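3D model of this:
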Amino acid sequence: MGETGRTENGEWARDTARGAGGVAARQGRTLVVLAGPTASGKSALALALARALGGTVINTDAMQCYRELRLITARPSPEDEALAPHRLYGVRAAAEPANAAWWRGAALEEMNNCGLPILCGGTGMYFSALINGIAQVPEPGAQARTEARALLAELGAPGLHARLDAETALRLKPNDSQRVARAYEVLLGTGQGLAAWQRQTTHRLEGWRVRMILLDPPREVLREAIAARFAAMLAAGAVEEVRNFLSLGLDASLPLMRAHGVPELGAYLRGEITLGEATARAVLATHQYTKRQMTWFKHQKLTGTPDMQIIQSRIAGFEQLSESFIGNLVNFINFPG
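Here you go, the predicted structure:
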């Protein structure tokens, strides 16, 4: 099968397996799905695999697609992005909400334009949209979006929820302002409820051999990592980053306004709580979110069991990964069985 090791300058050497089963013959239709909860080390592992295999890391995190908050959303650093191709990070303005349909189209384009795509993130809905298909909801238009946001501000989420069609309303929580506003703008702009559009799903992903790696570290290890990461964010300037972001005066219902750490640091900046209280709240909210993430990944089918590896540990950094560890994952990606 060939060997994977370090070159003299410390970079991972690419496996040069030959023949029909080798990476050179097959990597163009292989898709690596690297998923897991927040702070589990996905970005570090994706970078190591991209360097080992000449792959491209494609963002599959709903918050990391926005450009305004690199620190608080834990986007890869410019230094890491320089070590391997990274796509769909920081490509949208916060005022332009992304959704699964947009991401699916953008990801497919990137996948078709690179050798080995490595999808990396924790947004399960994005992974499912790509692999299992998604409804093609027409764009409702700027006027419908503006009216929906105005009514949301006037009536509140429950009031706007009461104006939805019955089928869609049953699927949404009345206080979920982002989804309620999105559903109302679809109803307003297309004349048909979101639930009706969602019954018309696209086909599943075809022509790709999916190899999934799921990180599932112990809960206590993850909690400690979340706390340490948030402390590092603060030390790197996250408070000032959030201050600058909030000064834009964006709609409070926009997705990035709810990124972990933004509401909490916003409350601190307004003098409502201390920085210690903001930190504790952000760490707790993030940890609770990781529980929901892992529940989702454990109950949603993205690929068959033989095409999945579960790693029950946290990846601290790509420099600390052993050659044998990366070599085993390279073999899992390249060879069936």
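
hey, let's count contacts and neighbours off CA atoms from now on
OK.

Distance of the closest residue in space to Asn334 that isn't next to it in sequence relative to Asn328?
Excluding the flanking residues, the one nearest Asn334 by C-alpha to C-alpha, 6 or more residues apart in numbering is Val23, at 5.6 Å. Using C-alpha to C-alpha, to the nearest Å, Val23 is found at 14 Å from Asn328.

ok, the two, which is more surrounded?
Val23 (23 against 11; other C-alpha atoms under 10 Å).

so the more buried one makes contact with Phe332?
No. Using C-alpha atoms under 8 Å, Val23 makes no contact with Phe332, being 11.1 Å away.

want to put them side by side, so please do this one too:
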Amino acid sequence: MISPGLPRVALIAGPTASGKSALALALAEKHRGTVINADSMQVYADLRILTARPSEAEEARAPHRLFGHIDGAEACSAARWAGEARAAITEAHAEGRLPILVGGTGLYLRTLIDGIAPIPGIDPAIRADVRALPVADAYAALRLADPLAAARLNATDSSRVARALEVIRSTGRTLADWQDRREGGIGGDIHLGALILLPDREWLGERIERRFGTMLATAKDEVRRLLSRIDVPGDAPVLRAIGVDEIGKVLAGEWREEKALAAGATATRQYAKRQYTWFRRQPPGGWELTTETDTYRNLSHIERKLFL
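Okay, the predicted model is just below:
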């Protein structure tokens, strides 16, 4: 049901290689849309091919925002992206265009729609101490300080374990406590037409295999340029893009291409599995899920959510 008087925003999300970009572009061309990136790796300028950003030809078919606009030496947070996405949505509405959010980073989308937890700045000394810990030690400390967070997290997820630990050590409150008090979300100010693409996993796995093979054949130059930059810190998020390590080892002569292909495709399938889990469990009401893979059937589906 359309919320009267509220500006429309489309949201197309799902795991990597699910066809969401094609659907977003089809919707943009039919309804004068602006495509707004919601993928945490596609924000970086350095890796167009490896992160499957839209091509220049695709970008010429409709306005695109927040794709490749951040240098790889920087780090983009969910809060930064949400602020930029709010501005891009406002700009699209001012131009009489339909904002179309597209991506697979659930944290970004929830931050924009629901708001962000008002967590105070972390004490720099505490952050330095926590980030210096081996992940096993940090996880053991988190189990003592915040056992519920530890139970939710993968023991080897160094960034999320460190974040949960530094928050409770610096603020005296758990990350979950802070996240219960979100502020600044736009969900109540828009009519959101959301469609989550969750195709058959075997179908998706075949697409992932083919796509990573193409990336391996065509992305070597951009990976070489990224890895040659002395200004990109070793913990820069862009270096965690799937394929950087695998192709880097091929370039260094450490791996044969066959090994890199197998490792990269496996890592991508594992990432897609985590996205499946998130989108099945986390989205609020109204974020409809579909297994449909035909772009134009999905186009009709999201049109009904937006306009009927």
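
What does the TM-score come to for these two?
Overlay of the two chains. TM-score (TM-score structural alignment, normalised by the length of structure 2): 0.83; 297 aligned residues with a C-alpha RMSD of 3.0 Å.

Surely Leu119 of structure 1 is in a strand?
Yes. Looking at Leu119 of structure 1 with DSSP: H, G, I helix; E, B strand; the rest coil, it is inside a strand.

Give me the aligned partner of it over in structure 2.
Taking TM-score structural alignment, Leu119 of structure 1 has Leu101 as its aligned residue in structure 2.

which residues touch that match?
By C-alpha atoms under 8 Å, 6 or more residues apart in numbering, Leu101 of structure 2 lies in contact with 9-13, 24, 35-38.

Go again with 10 Å.
Residues near Leu101 of structure 2 by C-alpha atoms under 10 Å, 6 or more residues apart in numbering: 9-13, 21, 24, 34-39, 65, 85, 88-89, 109, 194.

Tell me where the stretch 151-300 of structure 1 has helices.
166-171, 177-190, 194-198, 219-236, 238-246, 262-269, 275-299 (DSSP state H, counting those that start in this stretch).

Distance-wise, check the aligned residue in structure 1 for Gly193 of structure 2 relative to Gly304 of structure 1.
Aligned counterpart of Gly193 of structure 2 in structure 1: Arg211 (TM-score structural alignment). Using C-alpha to C-alpha, one gets 9 Å for the distance from Arg211 of structure 1 to Gly304 of structure 1.

between these two, who's got more neighbours?
Taking neighbours as other C-alpha under 10 Å, Arg211 of structure 1 and Gly304 compare with Arg211 leading, 24 against 10.

list the buried ones in stretch 86-104 of structure 2?
88-89, 92-93, 97-104 (16 or more other C-alpha atoms under 10 Å).

Count the neighbours of Glu258 of structure 2 for me.
Around Glu258 of structure 2 there are 12 residues (other C-alpha under 10 Å).

Looking at structure 1, name the residue matched to it.
In structure 1, Glu258 of structure 2 lands on Gly276 (TM-score structural alignment).

Confirm for me that that match is in contact with Tyr268.
Yes. Under the criterion of C-alpha atoms under 10 Å, Gly276 of structure 1 makes contact with Tyr268 at 9.0 Å.

if we can go back for a sec, please produce a markdown table containing the helices of the stretch 151-300 of structure 1, extended by distance to Trp102 of structure 1.
What follows is the helices of the stretch 151-300 of structure 1, written out as a markdown table (distance: least, C-alpha to C-alpha, whole Å):
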| stretch | distance to Trp102 of structure 1 |
| --- | --- |
| helix 166-171 | 21 |
| helix 177-190 | 14 |
| helix 194-198 | 15 |
| helix 219-236 | 29 |
| helix 238-246 | 23 |
| helix 262-269 | 24 |
| helix 275-299 | 21 |
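
can you map out the helices along the stretch 1-150 of structure 2?
Under DSSP H, counting those that start in this stretch, the stretch 1-150 of structure 2 gives helices at 20-31, 56-59, 78-94, 106-114, 124-132, 135-145, 147-152.

The fourth one vs helix 78-94, what angle?
By that I understand helix 106-114 of structure 2. 60 degrees (axes from the mean of the first three to the mean of the last three C-alpha atoms, to 10 degrees).

what's helix 106-114 of structure 2 packed up against?
Secondary-structure packing of helix 106-114 of structure 2 (3 or more C-alpha pairs under 10 Å, 6 or more residues apart in numbering; DSSP states H and E): strand 8-13, helix 78-94, strand 98-103, strand 115-116, strand 183-184, helix 257-281.

Quick check, Ala155 of structure 2 in contact with Pro147.
No. At 11.9 Å, Ala155 of structure 2 does not count as touching Pro147 under the criterion of C-alpha under 10 Å.

can you list residues touching both of these two?
139-140.

Of those two, which one has the most company?
Neighbours were counted for Ala155 of structure 2 and for Pro147 using other C-alpha under 10 Å; Ala155 has more, 18 against 15.

Next one: the more buried one from Ala164 of structure 2, what distance?
12 Å.

Could you tell me which residues touch both of those two?
138-139, 142.

Name the nearest residue to the equivalent of Thr156 of structure 2 over in structure 1, ignoring sequence neighbours.
In structure 1, Thr156 of structure 2 lines up with Asn175, judged by TM-score structural alignment. Using C-alpha to C-alpha, 6+ apart and skipping the chain neighbours, the partner closest in space to Asn175 of structure 1 is Ala157 (5.2 Å).
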